[in-house]
Structure formats: structure tokens, C-alpha cells
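>>> Build me a model:
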Amino acid sequence: MQYYLYFKAFHIVGFVSWFAGLFYIVRIFVYHAEADDKPEEMRDEWKKQFALMSERVYKIIMNPAMMITWTCGLLMLGFNHSILQQNWIKVKLVLLVLLTAYHLYCKKIVGKLKRNEKTYNSFQFRLLNELPTLFLVSIVLLAVLKDVLNFLYLFGGVIAFGALLYLIAKAYKKSREKNQK
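As a prediction, the model looks like this:
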């Protein structure tokens, strides 16, 4: 039982670090996209720096944190495999697979930025940066409320929260454009 608590502690440390990396890397993508608006003599140097930063965040923070999260989570399931009979953990595992796909998609973007290929504009990256928030809220609610939570309400709430984040991002974009004039 004592090992289970260590795995749980490191699982929490892992997912906190993983989400920190997921939030930070897409913020770097935003800055990389905004470098196109800088004077030409600065643009290439800034883009190289942001590409390097995103590559380091991916390799040094995100990958190890994801591996710690998955490893400790699976070890916890190994010590308490009866938990797999509960519906909330099945939904959580599906969300984690989708989050891992998002993680790998970020790797694809890191490669494109390194090769200086066209990706998204800064607004699109800002929207992409909200996806981990939706995953975080969903996963934490599942882990805390477990089967008490009605999954349909959770899904509806996450969709509504995502729509709210989109509206906030649109308003922020409009405000920035207004202030630039």
C-alpha cells in the first residue's frame, strides 16, 4: 500500500509538469507565429529561438512528464486493478489517450517550426492552447468526483466551457486588433 501512495504522488507531480509543458509549448508557438509581424532583421533570429525553445520544452519537460504520468498511473492500476471496473477510470483513460495524441500533435508542430514550415496563425495557436484546459478540467473532475459525476453533464459542461473559452479568445483578439490601430 505504501508503494501505491508513492506512485500516486509521482503521478500528480508528473501530470502537473506535463500540463505545464503543454500550456507553455503552445504559448511558444503563439510567439513564433507573432514573430512574422516583427521587422525582417529580427524575424529569423526570433523564429529560430522560439523553435529551439519549443523543441527543448518538448524533449526536456513534456516527454519525461508524460512518461512519469503514464508509468505511475499504470502502476497504480496494477496495485488496484479493481478500479478498472469503475466507469470513470475508463473515461479518464480515453481522455488520456486523446491528450497523448495532442502531445504528439505538438511534436509535429515543433518539427514544422524547426523547418520553418507554415503552420497556424497566432489566433489559431491561442485556440489550440485552450485544449489542455478542457482536458485538465475533465480529468480532474473525473478523478475527484468519480462515478458520482454524470458523464453527459460533464461532456456538456466541457463543451460549454470550451465555447466560453473560444468567445473569450475572440474578444481578446478583437481587443488586441483595436488597440493596434
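>>> For the rest of this, base every contact and every neighbour count on C-alpha atoms.
Noted.
>>> Would you mark the buried spots in the helix or strand Y105 falls within?
Y105 belongs to helix 87-114 when assigned by DSSP states H and E. Neighbour-count burial for helix 87-114 flags 88-89, 92, 95-96, 99, 102-103, 106-107, 109-110, 113-114 (criterion: 16 or more other Cα atoms under 10 Å).
>>> all helices of this structure, in order?
2-34, 40-56, 63-79, 87-114, 122-128, 131-145, 151-180 (DSSP state H).
>>> Return the distance of the shortest one from the chain's centre.
Yep, that's helix 122-128 we're talking about. 13 Å (Cα atoms, centre = their mean, to the nearest Å).
>>> Packing partners of it?
Secondary-structure packing of helix 122-128 (3 or more Cα pairs under 8 Å, 6 or more residues apart in numbering; DSSP states H and E): helix 2-34, helix 151-180.
>>> Please generate a structure for the following sequence too, so the two can be compared:
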Amino acid sequence: MSDAFLWVKAFHIIAVVCWFAALFYLPRLYIYHSMSDDEISHQRFQVMERKLYRGIMCPSMVATLVTAHFLVDLGDATQHYHDAIWFYLKVALVGILVIYHFLTGYYRKKLIENAHYKSHKFWRVYNEFPTLILLAVIILVVVKPQF
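Model prediction:
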């Protein structure tokens, strides 16, 4: 493997960790936001949610996708990603995760309008979805099952 591939891979892992940290934490904030009753708390959660979404979650997603693109370009000659079904399953799961990301941003705006838009129970279930995607993606990348 070339040095460039390893550097891009390192930055990709960092970006993925940052993105998932935000994907895990933002819906957790929604739980607390939906349970709060006073205006000061609502305003505080709105600021926290905006900063997390715009300042960490979006840049991390972009960095994840850009570095992934370069990893495929740099590694396909030796790894043959385009010949493997597990690779396309992983790409599909990442696509679903991108949709989840933007849905989470949509929900952030809905919470600004009405903090009790959804119950804390809904947010607790919603918060688990990225974990399932993460488990599946890691298994696909590490095990590389042959279908």
C-alpha cells in the first residue's frame, strides 16, 4: 500500500469516528430537548444542536465521503472493490446513513418550531439506528463476506 493510501485511510477513519459521534449524540440531545419544558432549555438545546449539526456532523460526513472516494480510487487496483458484492452493500448502507443524516437535520428544524414534536421515546428508538448501520458496515468491511 502506498503512503498516500494510508494517509487517506487514516483521515477517513478520523472522519468516520467524528461523524458517528455526532450521529449518536444529536438524537440524544433531541431526547433531552423533547423532555425540557422551559424556554431557556429550549434555546440552549437549539444552539447545541445547531453547532453540532453544522460544525461537526456535516463537515465530518463530507470528509468521510470524500476520503472514501479517494480510498476506492487509490485502492481499487489492488483491492478490486468493484468486483465485490460486500462493497456495494456497504455503499448502500452509507447511502442510507446519509439519508438519516439529512433526516436528523430536518428534525432539528422541526424541534425549533415545537420541542414536543416527537416524544422522547421516539428519539430513543431513532437514536439506535446508526448503531445498526455501524455494526453492519464494520462486519462487511472486516469480514468481506463472499456472497
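>>> Including distance to A20 of structure 1, could the buried residues of helix 87-114 of structure 1 go into TSV?
Shown next, in TSV, are the buried residues of helix 87-114 of structure 1 (distance: Cα to Cα, whole Å):
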residue	distance to A20 of structure 1
W88	24
I89	23
K92	19
L95	17
L96	16
L99	13
Y102	14
H103	12
C106	14
K107	15
I109	18
V110	17
L113	20
K114	21
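>>> Report the two of those separated the most.
W88 and K114 (38.9 Å; Cα to Cα).
>>> okay, the helices and strands packed on helix 122-128 of structure 1, which one's buried deepest?
Mean neighbours per residue, mean count of other Cα atoms under 10 Å, is largest over these for helix 2-34, with a mean of 19.
>>> equivalent range in structure 2 for the helix holding Y105 of structure 1?
Matched against structure 2 by TM-score structural alignment, helix 87-114 of structure 1 falls on residues 85-112.
>>> By how much does that stretch deviate from structure 1 on average?
Once fitted to structure 1, stretch 85-112 of structure 2 is off its aligned match by 0.5 Å on average (mean Cα distance after the TM-score superposition for structure 1).
>>> Which residue of structure 2 lies farthest from its centroid?
Centroid-distance maximum for structure 2: D38 at 29.8 Å, with Cα atoms, centre = their mean.
>>> ok, back up a step: ok, so of the buried residues of helix 87-114 of structure 1, who is nearest F161 of structure 1?
Closest approach between the buried residues of helix 87-114 of structure 1 and F161 of structure 1, by Cα to Cα: L95, at 16.3 Å.
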